[in-house]
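Asks: Predicted model and sequence follow; I will ask about them next.
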Amino acid sequence: MSTLSETRTFPDIAARIHRRHEIVTSGGMTGVMQVADMLHSCGLPVRDFSVEVREGVAYGSLSCTLSMTADEAQRFVARLCTLPAVISVDPA
């Protein structure tokens, strides 16, 4: 399912900015891979992606920067929050 369900117009493309998100996950690499899979399928360009998962630590963290409009950012956060492994999403 793509985050972009409508046809993009020039003003929409011009309104895109790089938006950074900090995401806390549970489930180790499995949780991080759920988020990575969703990012891959969302249809938005991922400009930056980094992950921190440590053995013995209950939560992992993921940060990513995507080029999107304000409306897409709201839908993106809502979609992330539906994933079972996502504990929190902080648009930075």
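Replies: Cool, got the structure.
Asks: Going by C-alpha atoms from here, please, whenever you check contacts or count neighbours.
Replies: Noted.
Asks: Was I right to think residue 22 contacts residue 64?
Replies: Yes: under the criterion of C-alpha atoms under 8 Å, residue 22 is in contact with residue 64, at a separation of 6.8 Å.
Asks: biggest helix in this structure by residues?
Replies: Longest helix in the chain by number of residues (criterion: DSSP state H): helix 28-41.
Asks: for that helix, the distance to its chain's centre please.
Replies: 9 Å (C-alpha atoms, centre = their mean, to the nearest Å).
Asks: One more: stretch 58-69?
Replies: Its chain's C-alpha centre lies 5 Å from the corresponding centre of stretch 58-69 when counted by C-alpha atoms, centre = their mean.
Asks: Could you give the number of residues near the closest residue in space to residue 21 that isn't next to it in sequence?
Replies: Of all residues not flanking residue 21 in the chain, residue 91 sits nearest, at 4.4 Å (C-alpha to C-alpha, 6 or more residues apart in numbering). A total of 15 residues lie near residue 91 under the criterion other C-alpha atoms under 10 Å.
Asks: ok, and here's another one to check against it:
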Amino acid sequence: MSITIDRPTTASRILRRHTIITTQGMDGVLAVTAELRACATLVKEMAVDVREGVGCSALTCSVSMTAEEAADFAAHLRTLPAVESVDPY
């Protein structure tokens, strides 16, 4: 006897955490959050660390997406002037 399981052919979405380093203080963070707002239903959590007198800020978010979408997501965010890096957590 053999048992087969039908697997979906489409890639499944999972929560993927990214850390985004920005410059330009609060303005840089707000530019990134404006981009994240476009995929608001996919963003499950977000935390921001902005400190006065520090050159860079950190934004960490978990977004529900496929592996391919994650690569496109990071590439798109890197095009923003305030973004220094986008790294998987």
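Replies: Sure thing, it's come through. Being a predicted model, the structure only gives us computed values, none of them experimental.
Asks: so the longest helix of the first structure matches what in the second structure?
Replies: Residues 25-38 of the second structure are the counterpart of helix 28-41 of the first structure, counting by TM-score structural alignment.
Asks: Just the buried positions in that stretch, please.
Replies: In terms of neighbour count (16 or more other C-alpha atoms under 10 Å), stretch 25-38 of the second structure has its buried residues at 25-26, 28-29, 31-33, 36.
Asks: What are the contacting residues of it?
Replies: Stretch 25-38 of the second structure is touched from outside by 22-23, 43, 48, 50-52, 55-57, 59, 77, 80, 82-83, with contacts defined as C-alpha atoms under 8 Å, 6 or more residues apart in numbering.
Asks: how does it look with 7 Å?
Replies: Contacting residues not belonging to stretch 25-38 of the second structure are listed as 22, 50, 56-57, 82 [C-alpha atoms under 7 Å, 6 or more residues apart in numbering].
Asks: Then stretch 81-89 of the second structure?
Replies: Stretch 81-89 of the second structure is contacted from outside by 17-24, 28, 74, 77-78, using C-alpha under 7 Å, 6+ apart.
Asks: Identify those among those that sit within helices.
Replies: Of those, the ones assigned to helices by DSSP H are 28, 74, 77-78.
Asks: Could you dump those residues into a markdown table and include distance to residue 67 of the second structure?
Replies: Output for these, formatted as a markdown table (distance: C-alpha to C-alpha, whole Å):
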| residue | distance to residue 67 of the second structure |
| --- | --- |
| 28 | 26 |
| 74 | 11 |
| 77 | 16 |
| 78 | 17 |
